[in-house]
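In: Need a 3D model of the sequence below.
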Amino acid sequence: MTADKDALRTAAERALIEQYEAAKPGDAVAALRERAFAGFGERGLPHRRVEEWKYTDLRRGMSEALPIAEMPAADEAKAAVEAVAGFGDMAGTRIVFVNGLFAPELSKLQAVEGLIITSLAAALAEGAPEGLGDLAASVTDTALDLNTAFMRDGALITVADGATIEEPVEIMHVAAGEPAATYTRHVVRVGAGASVRFTEVYSGKGAYQTNTAIEFSAADKAQVVWSKLQNEDHQAQHLSTFVSQLEAEVNFDHFVFNAGSHLARTQAFLRFNGEYSKAGLRGAMLIGEDQHSDVTLVVDHAVPNCESREYFKSAIDGKASGVFQGRINVFQHAQKTDGQMMCQALLLSDGAEMAYKPELEIFADDVQCAHGATSGQIDEDLLFYLRARGIPEAEARTLLILAFLSEVIEEIGDEAVVDVLEERTRTWLGY
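Out: Model prediction:
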């Protein structure tokens, strides 16, 4: 059987196996890596017959496995970081990773009371970091398995109980140099009663491959806002996994702005572990030409009295294809659950496509859950209304698209982030 399986592997799968065997790390988490890679060896790259990846055939889309990236020359790394617009200068603390490796000299690090940041690579040199792999163990997924097997660096971030971090903490990822693959893993823990905002940026040049994963936990009564800007090069591949667990009375808002990559998969797994918590998973997708972007969300209501909101909007042009898969699981004892899901797309060309797969699995009887999905073209009546008032057709179309996307962007609630993302939207629209 093993011989038959090996014969059926793709060139990328064989290359990944060779890379792992050649550079098998003997660090404190070697057993964790081994288990993860065994999962990949058993399943291979996901394809259309894997239900969770039905609309994103990674086996076909990932034609080769690039070598693992190394840190470029100092001047090249500096130039690449300076070229990234990101969220501007709003961050009080910025943790920069170039080609998946921590770059302290390019980071913006300062002493902030209640905030502790450590490099994953530095922590691995001393032993197994606390919490690494704990949340990821609850998810069976090939992209996450590969991240666990190959992870080299990342940030271990702890926000102390009761701390209020006034300025955002930014995690910036930049790719530079020859095409290569990066694997970053971040573990973020927010203490009880703490308040913090995170921004996350991905950018680069060339046909590189990004595989990133975040394990995030929030203790009782934490307040967290997380904004992600995925603006990878249009030749790049972006795979990201966000695994989160919320304790009681947490307010958590997560927003994803997807505009980059040739092939992108953004997946989030969220579990309510304490009562009276609220979570918003929202985002905007702006793609064109031959881009493919997949957003997959799984929310587990494992306890009563929690509220979740999933709200995504997309603008799709050219021959691009978008995917939204949302799943809300309500456990048997999770009474008084309120889970709502909505996804809407504007198809800006005849070749644009959008696939939806919203799901509810409910085992409790006292709940409020619903899902909806719409797709269509620009409303011709609204377009006529604007043109009748002297606005040229191209500008009128742009204004309608911007208004459509701004509706979800403005739900972030952070004015500075909203301004940045709306400006990004205008740039994408050529406005």
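In: CA only for contacts and neighbour counts going forward, please
Out: Will do.
In: Contact partners for Thr266?
Out: His238, Leu239, Ser240, Thr241, Ser293, Asp294, Val295, Thr296 (CA atoms under 8 Å, 6 or more residues apart in numbering).
In: May I see those residues organised as a markdown table, with distance to Glu415, secondary structure and neighbour count added?
Out: Shown next, in a markdown table, are the contacts of Thr266 (distance: CA to CA, whole Å; DSSP: H, G, I helix; E, B strand; the rest coil; neighbours: other CA atoms under 10 Å):
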| residue | distance to Glu415 | secondary structure | neighbour count |
| --- | --- | --- | --- |
| His238 | 27 | strand | 24 |
| Leu239 | 28 | strand | 20 |
| Ser240 | 26 | strand | 22 |
| Thr241 | 26 | strand | 24 |
| Ser293 | 26 | strand | 28 |
| Asp294 | 27 | strand | 24 |
| Val295 | 24 | strand | 22 |
| Thr296 | 26 | strand | 19 |
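In: Following up with a second sequence; could you model it the same way so I can compare the two?
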Amino acid sequence: MNATVPIKNTQAETDLIARFEAAKDALPGSVAVAALREGALGQIRDKGLPHRRVEEYKYSDLRAFMKSAAPLAAGTEQSDAQNALNFLESFADLDRYKIVLANGSYLPALSDVEALAGEGVTVSNMADFLAGEEGAQALSFPKTGASDGVVALNTAFVQGGVILTVKDGAEVSKPVELIQLATASGAQAVRNKVVVGKGAKLHLLESFTGDTGNGEINTVFDYSVADNAQLAATRVIAGKSDAAHLYTSIATLGADAEFKSLGFIAGPRFVRNQQFVNFTGENSEAKIYGVSMAGGEDLADQTLIVDHAVPHCNSREFFKTVLDGRARGVYQGRINVAQHAQKTDGEMMTQALLLSEEAEMANKPELEIFADDVLCAHGATSGQIDEDLLFYLRARGIPEDEAKTLLVLAFLSEAIEEYGEDDVTEGLEARVRDWLAGH
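Out: The predicted model follows:
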């Protein structure tokens, strides 16, 4: 007879339970959505926050990091959000459309709704959708992400977000930036759904700015890429922050679809950027890139699961990490190939550059293959700056600090440039230089 040992809640988990009781009546959603929220909180109550005994969180113990949990952030005045936008630095020099959320709520008055409508893009309020008869559909996911603890935390507390729909055949002429602002301290839980119609094309930029104090930021993106459609998603998680930054993407790809993503991490103390990619149609391709920089006591976690459930699909994963001080980097990547997913071509590589003796990198690439006619490979490297290359640059009159900066920039730029979205390359490389200037 097996006995279930009850978990003793930490202070953060106790705070989360109290937060839910205080906020549940005000959170948006139908009766069905409320039931899903209760079930998700039950998962946190029974199992606790994800911790090192959960294999997927072995190197990123959220339970140990979160000593307490702040209440949800309050709503914001439009003027406060506008002031925050005036200091936005994410993609400031790039001509793009903007969709604005502040403290978890969608602000259509500050978003380019009419201009996007002219491009064939509609933007809807997630909070309104959750309150409707079909609201529960927005909180359901494929098997690869459904039971994740961070996703459950988001489901319990989701305040709002947007549903962005690109009509069939539309090719949006400029990138669309989805901006999450924090104008008050407190936690944020946001759910965004992005639907790219058949033959459509979109470049989505995802950024966050502001200070939440010790309130965690938990954002889930649900991407649906239809047949023959293309989606590129560039995510920037940057700036000093003591809060836990938790980002999840769940992508579902149709036939002949193309999906690219780049997760860029630089600054926060605790970041987990996790992605789940599901192939549901043949002859599709996914290219997933990651660039991480961490110093001091920071942790940067890039986690990825690619599920090849159908034949004739390709996936490429390429991740670069630079660590300084006592920082920790994590890469967990797994390619699943189902028994009938013949002619799969999957390849992943993770490379880390350690700038100090105390920095640590955990690389965990995995292949789980049940088909026999496939091409799959993985690789991982960790090391320090090449002394021969450093000597070569210094011998030509370049100061040591500048020489190191050039080598680190070249190391990280390989992933940024292979990503291939030229409109963001310069801005991302500038952020690399800014981070290196402080380290």
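In: Provide the TM-score value for the superposition.
Out: Once superposed, chain against chain, the TM-score is 0.95 (TM-score structural alignment, normalised by the length of the first structure); 429 aligned residues with a CA RMSD of 1.9 Å.
In: Where does the alignment partner in the second structure of Ile157 of the first structure sit, in terms of helix or strand?
Out: Mapped onto the second structure by TM-score structural alignment, Ile157 of the first structure lines up with Leu164. Assessed by DSSP states H and E, Leu164 of the second structure sits inside strand 162-166.
In: which of the residues in stretch 114-131 of the second structure are buried?
Out: Leu116, Gly120, Val121, Thr122, Val123, Ser124, Asn125, Met126, Ala127, Phe129, Leu130, Ala131 (16 or more other CA atoms under 10 Å).
In: Restricted to helices, list those.
Out: Counting by DSSP state H, these place Leu116, Met126, Ala127, Phe129, Leu130, Ala131 in helices.
In: In the first structure, what residue corresponds to Ser90 of the second structure?
Out: Per TM-score structural alignment, Ser90 of the second structure is aligned with Gly86.
In: try Ala359 of the second structure
Out: Taking TM-score structural alignment, the alignment pairs Ala359 of the second structure with Ala352 from the first structure.
In: Could you double-check that that match lies in contact with Asp317?
Out: Yes - using CA atoms under 8 Å, Ala352 of the first structure is in contact with Asp317, at 5.5 Å.
In: tell me the contacts of Pro268 of the first structure?
Out: Actually, residue 268 of the first structure is Ala rather than Pro. Thr241, Phe242, Val243, Ser244, Thr296, Leu297, Val298.
In: what residue of the second structure matches up with it?
Out: Checking TM-score structural alignment: Ala268 of the first structure goes with Gln275.
In: Kindly report the same for Leu146 of the first structure.
Out: Leu146 of the first structure maps onto Leu153 in the second structure, by TM-score structural alignment.
In: just checking, that match touches Leu41?
Out: Yes - assessed by CA under 8 Å, Leu153 of the second structure is found in contact with Leu41 at 6.9 Å.
In: Which element is encountered next along the chain beyond the helix ranked longest in the second structure?
Out: Looking across the second structure with DSSP H, the single longest helix is helix 400-419. Remark: after helix 400-419 of the second structure, the chain's next helix or strand is helix 422-437, criterion DSSP H and E.
In: name the helices or strands packed onto that next one?
Out: Helices and strands touching helix 422-437 of the second structure, as assessed by 3 or more CA pairs under 8 Å, 6 or more residues apart in numbering; DSSP states H and E, comprise helix 400-419.
In: Kindly calculate the angle that the helix it packs on makes with helix 422-437.
Out: 150 degrees (axes from the mean of the first three to the mean of the last three CA atoms, to 10 degrees).
In: What range does stretch 33-52 of the first structure cover in the second structure?
Out: Mapped onto the second structure using TM-score structural alignment, stretch 33-52 of the first structure covers residues 37-56.
In: Let me see the residues that make contact with that stretch.
Out: By CA under 8 Å, 6+ apart, stretch 37-56 of the second structure touches 6-7, 9, 13, 17, 20, 57-64, 149-150, 152-153, 155-157, 332.
In: can you confirm Asp4 of the first structure is in a helix?
Out: Yes - residue state for Asp4 of the first structure (DSSP: H, G, I helix; E, B strand; the rest coil) corresponds to a helix.
In: Tell me how many other residues crowd it.
Out: The tally of other residues near Asp4 of the first structure (other CA atoms under 10 Å) stands at 8.
In: cool, Val432 of the second structure as well?
Out: 22.
In: Give me the distance between it and Val322 of the second structure.
Out: 10 Å (CA to CA, to the nearest Å).
In: cool, and Glu421 of the second structure?
Out: Glu421 of the second structure is 22 Å from Val322 of the second structure, by CA to CA.
In: cool, Leu367 of the second structure as well?
Out: From Leu367 of the second structure to Val322 of the second structure the distance is 25 Å (CA to CA).
In: Show me which of those two is the more surrounded one.
Out: Val322 (29 against 18).
In: Am I right that that one sits in a strand?
Out: Yes - according to three-state DSSP, Val322 of the second structure belongs to a strand.
In: residues in contact with it?
Out: Contacts of Val322 of the second structure by CA under 8 Å, 6+ apart are Ser292, Met293, Ala294, Ala352, Leu353, Leu354, Leu355, Val408, Leu412.
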